[in-house]
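Peer 1: Next come a sequence and a model predicted from it.
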Amino acid sequence: MSSAGTDAALMYPTPLYAPAGRSPFSDVYEPAEDSFLLMDALEKDADRLKGSSCTDVNPAAAQCTLQTSHCNHLQLQPVVTDLVQCLLPRLSGKVDVLVFNPPYVVTPSEEVGGRGIQASWAGGMRGREVMDRLFPMIPQLLSDHGLFYLLTVSDNDPEEMMSLLEESGLNGHACLTRQAGRERLSVLRFSRSDHTS
């Protein structure tokens, strides 16, 4: 079989998704370039990944996720929580895959912390205020072979984030990068050991 045929066999179709951005999900971020880049990075690592659940601070986003999972014949139970607060300490050291598409847009700090659609993009100073709150919890959550995927833009200083998490014992690198308009998007992948290739 040719390599082109092999590559085509490994591709997954874009999932059906609930009408994000439209009623009743008008407070839900509609999938865009960042969402699809993250999906591409996860598809690239599909053989490493298994099972999933998700959390969101926006109740409408959780409902939209539930509807999307039904459209794609998946069993998923979204949890409404701030970051991973409700998962600790119960899931300490047990998370094999953690995916975070954070609010990364540089905004005034007072815009951070909303519960509606602004929570999907308002990242505060350097677009990092929400991410920086999560970083200390990552080493506690990940299993020995756990992977952490993080979507970033160049304004967030991905190199600094990789150095910061390296101090916590996590190795990281950009596994996929793409230009989207004026934004340079990257998906960073972190692990406890050198499983980053």
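Peer 2: Arrived safely, thanks for sending.
Peer 1: make it CA atoms for all contacts and neighbour counts henceforth
Peer 2: Noted.
Peer 1: quick one: buried residues of the biggest strand by length in the chain?
Peer 2: When the chain is parsed with DSSP state E, its longest strand is strand 142-153. Buried residues in strand 142-153, defined by neighbour count with 16 or more other C-alpha atoms under 10 Å: L142, S143, H145, G146, L147, F148, Y149, L150, L151, T152, V153.
Peer 1: can you tell me how far the residue nearest to A20 when sequence neighbours are not counted sits from T107?
Peer 2: Spatial nearest neighbour of A20, chain neighbours left out: E30 (4.8 Å); criterion: C-alpha to C-alpha, 6 or more residues apart in numbering. E30 sits at a distance of 19 Å from T107 (criterion: C-alpha to C-alpha, to the nearest Å).
Peer 1: picking up where we left off before, any residues touching the helix or strand following the longest strand of the chain, and which ones?
Peer 2: Tracing the chain past strand 142-153, the next element assigned as helix or strand by DSSP states H and E is helix 158-166. With contact meaning C-alpha atoms under 8 Å, 6 or more residues apart in numbering, helix 158-166 is reached by F135, T152, N171, G172, H173, L188.
Peer 1: Chain neighbours aside, what residue packs nearest to the first one?
Peer 2: When the adjacent residues along the chain are set aside, F135 lies closest to L165, with 7.1 Å between them (C-alpha to C-alpha, 6+ apart).
Peer 1: what's the distance between the one you found and A32?
Peer 2: For L165, the distance to A32 - C-alpha to C-alpha - is 27 Å.
Peer 1: Of these two, give the one with the bigger neighbour count.
Peer 2: The neighbour comparison of L165 against A32 (other C-alpha atoms under 10 Å) goes to L165, with 19 against 9.
Peer 1: Put this next to the first one:
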Amino acid sequence: METPFTDHLTTADYEQIYEPAEDSFLLLDALEIELTYIKSLQPQVCLEIGPGSGIIVTALAKELKRTLCLATDINPLACSATKKTAKRNDTCVDSINCNLVDSLREKSIDLLVFNPPYVVTADEELKNPSFIGSQASNNIVYSWAGGVYGRRVIDELVNRLDRILSDKGVFYLLVLRENKPNELIRNLNELGFLAIICIERRIPGEYLYILKITRK
């Protein structure tokens, strides 16, 4: 998979959206490893939640020519950046300004990708996760602040996963060691999913995992 061009985004943009970093590139590496499997599913709908700059979903869109590629983000500026990144790389991604999967049809997603806000923080960081007009630049915190164990947003999505993932769907989720991935895997198993560690990597200050999650 080619890493998409992002030269259209500026320093000012990255004050308001998440800039691609080591976690982003780990997720790209995992998806490249899994690409043959992903294509074998013939996914009709791909969704990235929280795309930031849009590099992940754009890379997928370039590979999955017959798949409707979508992105949802609570930050409208990230939605705009994602569309621009897709256009810069000669592909198309539709972005939707909403929280997680609020605007999606049930059991409609064949390929789901999420690099969540996973950093362990106090829950006070998450009290007002709304992006409104000029306040958006003050809310970059919501792209990384994860609350207790860094799991608040992750757990919210996991609890909604059965309603959104199609019968053949696969979910690639990035987590931090402090997010207690083994506990998360057990929780997913109890909800009827099979979760395995697809790839892991130590980066400066963090140890990251990509979980591959399917229905049992």
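Peer 2: Great, that's in hand. Just so it is clear, the model here is predicted, and its values are computed rather than measured.
Peer 1: List the TM-score for the superposed pair.
Peer 2: Between these two chains, after superposing, the TM-score reads 0.86 (TM-score structural alignment, normalised by the length of structure 1); 179 aligned residues with a C-alpha RMSD of 1.5 Å.
Peer 1: Which ones among the contacts of helix 158-166 of structure 1 map onto helices?
Peer 2: Cross-referencing the contacts of helix 158-166 of structure 1 against helices under DSSP state H gives no overlap.
Peer 1: what's the closest residue to E63 of structure 2 other than its chain neighbours in contact with, if anything?
Peer 2: Nearest non-adjacent residue to E63 of structure 2, counting by C-alpha to C-alpha, 6+ apart: M1, 7.3 Å away. Counting by C-alpha under 8 Å, 6+ apart, M1 of structure 2 makes contact with L28, E32, A59, L60, E63.
Peer 1: now G114 of structure 1
Peer 2: Listed by C-alpha under 8 Å, 6+ apart, the contact set of G114 of structure 1 is empty.
Peer 1: Confirm it sits in a strand?
Peer 2: No: G114 of structure 1 is assigned coil when assessed by DSSP: H, G, I helix; E, B strand; the rest coil, not a strand.
Peer 1: From P136 of structure 1, how far out is it?
Peer 2: According to C-alpha to C-alpha, G114 of structure 1 and P136 of structure 1 sit 22 Å apart.
Peer 1: tally of neighbours for the residue nearest to A20 of structure 1?
Peer 2: That count, for E30 of structure 1 with other C-alpha under 10 Å as the rule, works out to 17.
Peer 1: What's the match for it in structure 2?
Peer 2: Alignment note (TM-score structural alignment): E30 of structure 1 maps to E19 of structure 2.
Peer 1: The counterpart of M162 of structure 1 in structure 2: how many residues sit nearby?
Peer 2: Using TM-score structural alignment, the partner of M162 of structure 1 in structure 2 is I185. By other C-alpha under 10 Å, 19 other residues sit near I185 of structure 2.
Peer 1: Same question for the one 10 residues further on.
Peer 2: Applying other C-alpha under 10 Å, we find 24 other residues in the vicinity of A195 of structure 2.
Peer 1: measure it to L176 of structure 2 for me?
Peer 2: Distance, A195 of structure 2 to L176 of structure 2, using C-alpha to C-alpha: 15 Å.
Peer 1: quick one: the strands in structure 1?
Peer 2: 55-56, 79-80, 95-100, 142-153, 171-180, 183-191.
Peer 1: Please convert those to a markdown table, extending it with distance to W121 of structure 1.
Peer 2: Output for these, formatted as a markdown table (distance: least, C-alpha to C-alpha, whole Å):
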| stretch | distance to W121 of structure 1 |
| --- | --- |
| strand 55-56 | 13 |
| strand 79-80 | 17 |
| strand 95-100 | 13 |
| strand 142-153 | 11 |
| strand 171-180 | 15 |
| strand 183-191 | 13 |
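Peer 1: right, so of these, which gets closest to A9 of structure 1?
Peer 2: Proximity to A9 of structure 1, assessed across the strands of structure 1 by C-alpha to C-alpha, is greatest for strand 171-180 (20.5 Å).
Peer 1: Mind listing what's buried along the closest one?
Peer 2: N171, G172, H173, A174, C175, L176, T177.
Peer 1: which residues touch the fourth one?
Peer 2: Residues counted as contacts of A174 of structure 1 (C-alpha under 8 Å, 6+ apart) are S186, V187, L188, R189.
Peer 1: What of the last one?
Peer 2: Contacts for T177 of structure 1 were tallied using C-alpha under 8 Å, 6+ apart; they are L37, R184, L185, S186, V187.
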